[in-house]
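With the sequence up front, the predicted model follows.
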Amino acid sequence: MVLTIDIGNSDIVVGYYANQAWQHVWRVPSRPAQPPAFYQRQLRMWLLEADLPLSSIRRAVISSVVPALTANVREAVGELFALSPVVVGPSVYPYLPVEVVRPQEVGTDLVANAVAALARYNRNCVVVDFGTALTFTTISATGKMLGIAITPGLKTAIRSLFANTAQLPEVPIEMPPSALGTNTVLAIQAGVVMGYESLVRGMIARIRAELNGDCIAVATGGLAQAIPSLHTEFVDVLPSLTLDGIRLIGEYVPAELN
């Protein structure tokens, strides 16, 4: 049984993997760094509610793009389950089947996306991750991370409008019926949601053109299903793809390093 922890800028996502499937996935907002006891209480509560003993956790893997949270979460996991969690980062990349470009710069979640995509498809693939940032991670069939594109995510864009303007409301992420917004909410949805639909289609087309058309696309992230009209661009829409990659990284790392 494996516990994976994906510490992102908006949320901490925790997955419990057993019997070849994700049995439980929990999510809590990322907050300013809390002491290890805080994360221990949260993990205990989730496992208790799922009727899972602490002893069921045999391996834990942590990916974090928020350095301020990493150490305390790592300490909490180590003490609670009496094990040393794998922490995704440059020190473990030599054990992966993926060649990581600029390992000190690339986000560990994007490395996890590349690892999962290579294992699942074994061909040129772009992973479109709909999170706090909207990212495009392209990996070759031979396991090389070819490059990454990053833009603000859907929620980030809408919240930026809401925070920096006096009269614009925060609106739900929904596809409007028309590009001609007839009120403020519909106008923002037309500009942002339809705009992002075109952005994603355009970026996938550009990436495919640079790879002579030989590239599939897969979607992941918390908002992967937010724009249903995009689903025809993807071979799969897999919100758990990042967790899959984090779990696989834990399997690639030698046991003596755990």
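Here it is on my side, so go on.

Going by C-alpha atoms from here, please, whenever you check contacts or count neighbours.
Fine.

So A217 is in contact with C125, correct?
Yes - with contacts counted by C-alpha atoms under 8 Å, A217 reaches C125, the gap being 5.5 Å.

Neighbour count: those two, which is higher?
C125 (26 against 23; other C-alpha atoms under 10 Å).

what about that one, distance to L118?
According to C-alpha to C-alpha, to the nearest Å, C125 stands 8 Å off from L118.

for P169, same thing?
Distance from P169 to L118, by C-alpha to C-alpha: 41 Å.

higher neighbour count, those two?
When neighbours are counted by other C-alpha under 10 Å, P169 and L118 differ, and L118 comes out ahead with 23 against 15.

residues contacting that one?
Taking C-alpha atoms under 8 Å, 6 or more residues apart in numbering, we find L118 in contact with V98, C125, I139, S140, A141, G143.

Redo those residues as TSV? Include distance to I62.
Output for the contacts of L118, formatted as TSV (distance: C-alpha to C-alpha, whole Å):
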residue	distance to I62
V98	18
C125	24
I139	22
S140	25
A141	26
G143	22
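
and those residues as CSV, adding distance to T151 and secondary structure?
Shown next, in CSV, are the contacts of L118 (distance: C-alpha to C-alpha, whole Å; DSSP: H, G, I helix; E, B strand; the rest coil):
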residue, distance to T151, secondary structure
V98, 24, coil
C125, 19, strand
I139, 18, strand
S140, 22, coil
A141, 25, coil
G143, 24, coil
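
any common contacting residues for C125 and L118?
Joint contacts of C125 and L118 (C-alpha under 8 Å, 6+ apart) are I139, S140, A141.

what's the neighbour count on I204?
Quick note: I204 (other C-alpha under 10 Å) scores 21 neighbours.

second one coming, line it up with the first:
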Amino acid sequence: MLLVIDVGNTNIVLGVYEGKKLEYDWRIATDKDKTSDEYGLLFEQIFKYHGLCPTMVNDVIISSVVPTLMYTMEAMSLKYFQCEPLIVGPGIKTGMNIKYDNPREVGADRIVNAVSAYEKYGGPLVIVDFGTAITFCAVSKGGEYLGGAIAPGIKISSEALFMRTAKLPKVELVKPEVSICKNTENSIQAGLIYGYIGLVDGIINRMKEELRNDGNVETVVATGGFASLIASESKSINRIDKLLTLEGLRIIYERNK
């Protein structure tokens, strides 16, 4: 059994594969102050709840955009799963040519998503990951990672609005029925949700135009926690794949085992 772990700034997403089949997947809050023992015991509890045992895990692969948690996760893997984990980073075989000025700058999650999306849907394509930040990644017809764009996530913008204004309240991130709203809470929701829909479609359309010499972009895939909220109204996103990152970790593991 393979344990795949993706460490993000807001959430840690993990899953277990038996061969190519994802048996279970979970999402927990990222806590930079937790120790390897605290994470190990938490993972053990999750496993036991589903009738699994840590000894069933033969291998572990980890991607992380939180450097302070990398050692924590490595130590947790060694102590609780008796596995030295494969870390997604420089030197790992991804099967993808990275056309970035400095490939080391590209977040591990972006590469994992690109590998997964190209394997599943082919190229050229655009991937939008709705995480703490919203990342846009472009992959060529030949499977090259071309680069992309990064914008503040919708939750960050919502919290900044609340923190930096005296009278505007903190609101739940749900879509109002209209954009001409009759109260402050709905007005903020409309500005955030419909504003981000416009931002997302605008960047995707620019990327499609820049990719036109590589062929028509048939697939724009969204992943991440807020994917469904924005993609439901987006005119550009045509696929939602919540498990894109986990599948990418499995693919990269198989290319390196």
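Arrived safely. What you see is a predicted model, and the numbers here were worked out from it, not measured in a lab.

What value does the TM-score take for this pair?
Once superposed, the chains reach a TM-score of 0.93 (TM-score structural alignment, normalised by the length of the second structure), with 252 aligned residues with a C-alpha RMSD of 1.5 Å.

hmm, which of the contacts of L118 of the first structure are common to the second structure?
With both residues aligned by TM-score structural alignment, their matches' C-alpha atoms under 8 Å, the contacts of the contacts of L118 of the first structure that the second structure also has are C125, I139, G143.

Hmm, the first one is touching V218, no?
What that stands for is C125 of the first structure. Yes - using C-alpha under 8 Å, C125 of the first structure is in contact with V218, at 7.4 Å.

Spell out the residue ranges of the strands in the stretch 151-257 of the second structure.
Taking DSSP state E, counting those that start in this stretch to define them, one finds strands in the stretch 151-257 of the second structure at 219-224, 239-240.

Provide the aligned range in the first structure for the last one.
The counterpart of strand 239-240 of the second structure in the first structure, using TM-score structural alignment, spans residues 236-237.

The matching stretch vs the second structure, average distance?
Average distance, stretch 236-237 of the first structure versus aligned residues of the second structure after superposition (mean C-alpha distance after the TM-score superposition for the first structure): 1.1 Å.

ok, residues contacting that stretch?
Residues contacting stretch 236-237 of the first structure (C-alpha under 8 Å, 6+ apart): A217, V218, A219, T220, A224, Q225, H231.

do the same with stretch 177-194 of the second structure
With C-alpha under 8 Å, 6+ apart as the test, stretch 177-194 of the second structure has contacts from 154, 157-158, 168-169, 171-176, 229-230.

Is it possible to mark the buried ones in those?
Among these, those classed as buried by 16 or more other C-alpha atoms under 10 Å are I154, S158, L173, K175, P176, I230.

show me what contacts the first one?
Residues touching I154 of the second structure, when contacts are defined by C-alpha under 8 Å, 6+ apart, comprise T132, A133, I134, L192, I193, Y196.

How many residues are close by the aligned residue in the first structure for V126 of the second structure?
Using TM-score structural alignment, the partner of V126 of the second structure in the first structure is V126. Close neighbours of V126 of the first structure, defined as other C-alpha under 10 Å, add up to 29.

so A33 of the first structure touches A68, yeah?
Yes - with contacts counted by C-alpha under 8 Å, A33 of the first structure reaches A68, the gap being 6.0 Å.

Looking at those two, which is more packed in?
Just comparing A33 of the first structure and A68: by other C-alpha under 10 Å the higher neighbour count belongs to A33, 16 against 13.

Please name the nearest non-neighbouring residue to that one.
L69 (5.2 Å; C-alpha to C-alpha, 6 or more residues apart in numbering).

So that neighbour lies in a strand, does it not?
No - counting by DSSP: H, G, I helix; E, B strand; the rest coil, L69 of the first structure is not found in a strand; it is helix.

In contact with it, which residues are there?
L69 of the first structure neighbours (C-alpha under 8 Å, 6+ apart): I7, P32, A33, Q34.

For stretch 46-56 of the first structure, buried residues please.
In stretch 46-56 of the first structure, counting by 16+ other C-alpha under 10 Å, buried: L47.

what does that stretch contact?
M1, W26, R44, L80, F81.

Selecting buried members of those residues in ChimeraX, what would you type?
To isolate the buried members of the contacts of stretch 46-56 of the first structure in ChimeraX, using 16+ other C-alpha under 10 Å:
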select :80,81
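
Looking at the contacts of stretch 46-56 of the first structure, which is nearest R59 of the first structure?
Here the nearest of those to R59 of the first structure, counting by C-alpha to C-alpha, is M1; it sits at 6.7 Å.

Show me which parts of stretch 192-206 of the second structure are buried, residue by residue.
L192, I193, Y194, Y196, I197, G198, V200, D201, I204.

mind listing which of the contacts of stretch 46-56 of the first structure are in strands?
W26 (DSSP state E).
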